[in-house]
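**Student:** only geometry, no sequence info:
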């Protein structure tokens, strides 16, 4: 059986990761999200954007995968599992998932904003958040930026293609912790349903997908996912 898991901010929030829409605290409480998540903001204040993402990168070191992440990894013992995630953290990988496609990039990959070559150099330590940090420079003279997708940027082509293939070839699609409003990712479960592939939504809150999903569970990921495969016959009956 092939299972495609589409995960969003909700599953990581259960590990204590603030979602993008959560109010930030301290230095970043009043920062416009567009200012730190757009090419315009990067060009205007690269030292501010770099400081924010560097802090998020190191903050993730104190966050651990939860039972939802671990359950998805455990499914690999019984199925061919492909994880399509909108999250920029590495919690699925740290839990043990092998096939993970980051639609919105990763906080753990960096590249030059000019030549696009990946950056493997050391990053400065950041035990506490600060307002500005100068980004490292590439040998070409460009600035090193996080490999995340900012407002107005295209999704990584390879990750998107692998995600489409994962859903197209799936026997089951599980949508967990996503608002189902951010396209094109939100179109993947719609595509599955249109092609007769069952879709199970796991989310404590209702979303635009809830009414059309084959099954919609109002449960947190960490509670629902560990027993989901065992419950499949009853859920899909």
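**Tutor:** Happy to help now that I have it. Please read all numbers here as calculations on a predicted model, not as lab measurements.
**Student:** use CA for all of it now, contacts and neighbours both
**Tutor:** Fine.
**Student:** where exactly do the strands run in this structure?
**Tutor:** Ranges of strands in the chain, per DSSP state E, are 2-7, 80-85, 100-102, 105-112, 144-148, 172-176, 199-202, 215-217.
**Student:** possible to save those as CSV with mean neighbour count and distance to residue 134?
**Tutor:** Below are the strands of the chain laid out as CSV (neighbours: other Cα atoms under 10 Å; distance: least, Cα to Cα, whole Å):
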stretch, mean neighbour count, distance to residue 134
strand 2-7, 24, 33
strand 80-85, 24, 29
strand 100-102, 22, 26
strand 105-112, 19, 14
strand 144-148, 23, 10
strand 172-176, 26, 37
strand 199-202, 27, 41
strand 215-217, 19, 45
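**Student:** is it possible to get CSV of the ones you listed that adds distance to residue 31?
**Tutor:** Formatted as CSV, the strands of the chain follow (distance: least, Cα to Cα, whole Å):
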stretch, distance to residue 31
strand 2-7, 26
strand 80-85, 25
strand 100-102, 25
strand 105-112, 19
strand 144-148, 18
strand 172-176, 28
strand 199-202, 31
strand 215-217, 35
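**Student:** of those, which is nearest residue 67?
**Tutor:** Distance to residue 67, taken as Cα to Cα, is lowest for strand 172-176 among these, at 12.8 Å.
**Student:** what is the orientation angle of the closest one with strand 2-7?
**Tutor:** Angle of strand 172-176 versus strand 2-7, following axes from the mean of the first three to the mean of the last three Cα atoms, to 10 degrees, is 10 degrees.
**Student:** ends of stretch 29-39, what's the gap?
**Tutor:** Using Cα to Cα, to the nearest Å, the end-to-end distance of stretch 29-39 comes to 21 Å.
**Student:** okay, now the one to match up with it:
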């Protein structure tokens, strides 16, 4: 018997319990920087040292934290369900916890790529500095989708979401596009569970949506109990 297909959309709240701060604070700044300074092609062209150091700090922090209970519970769900995770997060905590099918919409912090060849991608744990180049002498950059850039995995994410028999949304405001649009691709009648202690999505917007106002760890445990009863 085929396992039920669970598609999970995760955002910054998923990793918050691991100690990873969300990039953007209440006033819209990213760690004190205007977002366009550190997360746009123009910002990188204007001050590559600033941008590289911004991501170096994020990368160092990632290497010091571990997956939380929510990550581990999602990985454990693969025993009973066909689980595919689509994440806006650039950390690898889902993979560390053991999830086998993870799609990163916005790139990955532990990867870099050539500024000349976007398909020249390599794993990277150390600091990235000006002068780190590919085999043809082109500067390497973070493998991150910056503002103003295409989201290359979006079509794959849409295709996955369309097949969902259950949609689980965790720790994301569903305000950032195009990621926020994915909820509109689930088939009519698909159960949707929205785990977020500060959810701003109205249940009336989606008749099959159930809001669980809890943290990622608490909410995932609750959804697992619900799904195991169905």
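**Tutor:** On my side now, so go ahead. Everything quoted here is computed from the prediction, not taken from an experiment.
**Student:** need the counterpart of residue 185 of the second structure in the first structure.
**Tutor:** Matched to the first structure by TM-score structural alignment, residue 185 of the second structure sits across from residue 191.
**Student:** what segments of the second structure are helices?
**Tutor:** 12-16, 35-38, 41-46, 48-62, 69-76, 93-97, 154-162, 216-229 (DSSP state H).
**Student:** hey, which of those helices is tucked in deepest?
**Tutor:** Of all the helices of the second structure, helix 12-16 has the most neighbours on average by mean count of other Cα atoms under 10 Å, namely a mean of 23.
**Student:** what range in the first structure does it sit on?
**Tutor:** Against the first structure, helix 12-16 of the second structure falls on residues 9-13 (TM-score structural alignment).
**Student:** now do that stretch: distance to the chain's middle.
**Tutor:** Computed by Cα atoms, centre = their mean, to the nearest Å, the chain-centroid distance of stretch 9-13 of the first structure equals 9 Å.
**Student:** now that stretch on the second structure. Mean distance?
**Tutor:** Comparison of stretch 9-13 of the first structure with the second structure after fitting gives an average deviation of 0.7 Å (mean Cα distance after the TM-score superposition for the first structure).
**Student:** tell me which residue is most central in the first structure.
**Tutor:** The centroid of the first structure falls nearest to residue 87 when counting by Cα atoms, centre = their mean (1.2 Å).
**Student:** one step back: just send the helices of the second structure back as a markdown table, with distance to residue 148 of the second structure too.
**Tutor:** Below are these laid out as a markdown table (distance: least, Cα to Cα, whole Å):
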| stretch | distance to residue 148 of the second structure |
| --- | --- |
| helix 12-16 | 20 |
| helix 35-38 | 10 |
| helix 41-46 | 8 |
| helix 48-62 | 16 |
| helix 69-76 | 30 |
| helix 93-97 | 26 |
| helix 154-162 | 14 |
| helix 216-229 | 30 |
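**Student:** which one of the ones you listed lies nearest to residue 195 of the second structure?
**Tutor:** helix 216-229 (5.7 Å).
**Student:** look up how far residue 125 of the second structure lies from residue 58 of the second structure.
**Tutor:** Separation of residue 58 of the second structure from residue 125 of the second structure (Cα to Cα): 11 Å.
**Student:** number of residues surrounding the counterpart of residue 64 of the second structure in the first structure?
**Tutor:** Aligned counterpart of residue 64 of the second structure in the first structure: residue 62 (TM-score structural alignment). Number of residues near residue 62 of the first structure (other Cα atoms under 10 Å) recorded here: 9.
**Student:** circling back: how about the residue nearest to the centre of the first structure, what's its partner in the second structure?
**Tutor:** Taking TM-score structural alignment, residue 87 of the first structure has residue 89 as its aligned residue in the second structure.
**Student:** what of residue 96 of the first structure?
**Tutor:** Aligned counterpart of residue 96 of the first structure in the second structure: residue 98 (TM-score structural alignment).
**Student:** for that match, which non-adjacent residue is closest in space?
**Tutor:** Nearest non-adjacent residue to residue 98 of the second structure, counting by Cα to Cα, 6 or more residues apart in numbering: residue 75, 5.3 Å away.
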